[in-house]
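J.: Dropping a prediction and its sequence here:
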Amino acid sequence: MESGGVTAGVGAEKNSWPEVVGLSSEEAKKKIVENKPDASVHVVPADSFVTMDYNTGRVRVFVDSSDKVTKAPRIG
């Protein structure tokens, strides 16, 4: 079960960051790394094509032309 970006369970790790939508990419990266220090954070323009592979060490941050986060970043 998932609730607010945190997977339920003992020792659950945050897997999405809806609270960073609307922030700049740098602010979003800081918040993500606070929760997941080993994450490889990738900033991607919102209209870009990306691979569909799933990578538990990667978090993609989609931004608009003003460098604002457009959707909740998540692990994958």
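T.: Structure's in. What do you need? Numbers count the residues shown, from 1 in each chain.

J.: C-alpha from now on. contacts and neighbour counts both.
T.: Fine.

J.: so is residue 38 in a helix, a strand, or just coil?
T.: coil (DSSP: H, G, I helix; E, B strand; the rest coil).

J.: any idea how far it is from residue 12?
T.: Residue 38 sits 16 Å away from residue 12, going by CA to CA, to the nearest Å.

J.: One more to weigh against that first structure:
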Amino acid sequence: MSSSETPKTEWPELVCRTIKEAKEKIKADRPDLKIEVVPVGTIVTQEFDENRVRIWVDTVAKTPTIG
């Protein structure tokens, strides 16, 4: 990224991608960011952190089973 470009702050193209794909793409674009994977509905702190990006997830990928 050249000094005249604004650093990326959103990744709408990652909706419906895997967590792994999302993390890899964000790290490729912005290696300076800390990534947090958070289940939808989780209570999180509300302070703004310019060094953090949250990946909100809400699907069950595999059948929950006992054992």
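T.: The structure has been received and is ready for your questions. None of the values given here were measured: they were computed from a predicted structure.

J.: Can you calculate the TM-score here?
T.: Overlay of the two chains. TM-score (TM-score structural alignment, normalised by the length of structure 2): 0.79; 58 aligned residues with a CA RMSD of 1.2 Å.

J.: what ranges do the helices span in structure 1?
T.: Remark: helices assigned in structure 1 by DSSP state H are 25-35.

J.: What are the boundaries of the strands in it?
T.: For structure 1, strands defined by DSSP state E occupy the ranges 2-3, 6-7, 40-45, 58-63, 74-75.

J.: Mean neighbour count and distance to residue 20 of structure 1 for those - can I get that in JSON lines?
T.: Below are the strands of structure 1 laid out as JSON lines (neighbours: other CA atoms under 10 Å; distance: least, CA to CA, whole Å):
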{"stretch": "strand 2-3", "mean neighbour count": "9", "distance to residue 20 of structure 1": "16"}
{"stretch": "strand 6-7", "mean neighbour count": "14", "distance to residue 20 of structure 1": "15"}
{"stretch": "strand 40-45", "mean neighbour count": "17", "distance to residue 20 of structure 1": "13"}
{"stretch": "strand 58-63", "mean neighbour count": "22", "distance to residue 20 of structure 1": "9"}
{"stretch": "strand 74-75", "mean neighbour count": "18", "distance to residue 20 of structure 1": "11"}
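
J.: so which of these comes closest to residue 28 of structure 1?
T.: With CA to CA as the measure, strand 58-63 is the member of the strands of structure 1 nearest residue 28 of structure 1 (7.7 Å).

J.: Which strands and helices lie in contact with the closest one?
T.: helix 25-35, strand 40-45, strand 74-75 (3 or more CA pairs under 8 Å, 6 or more residues apart in numbering; DSSP states H and E).
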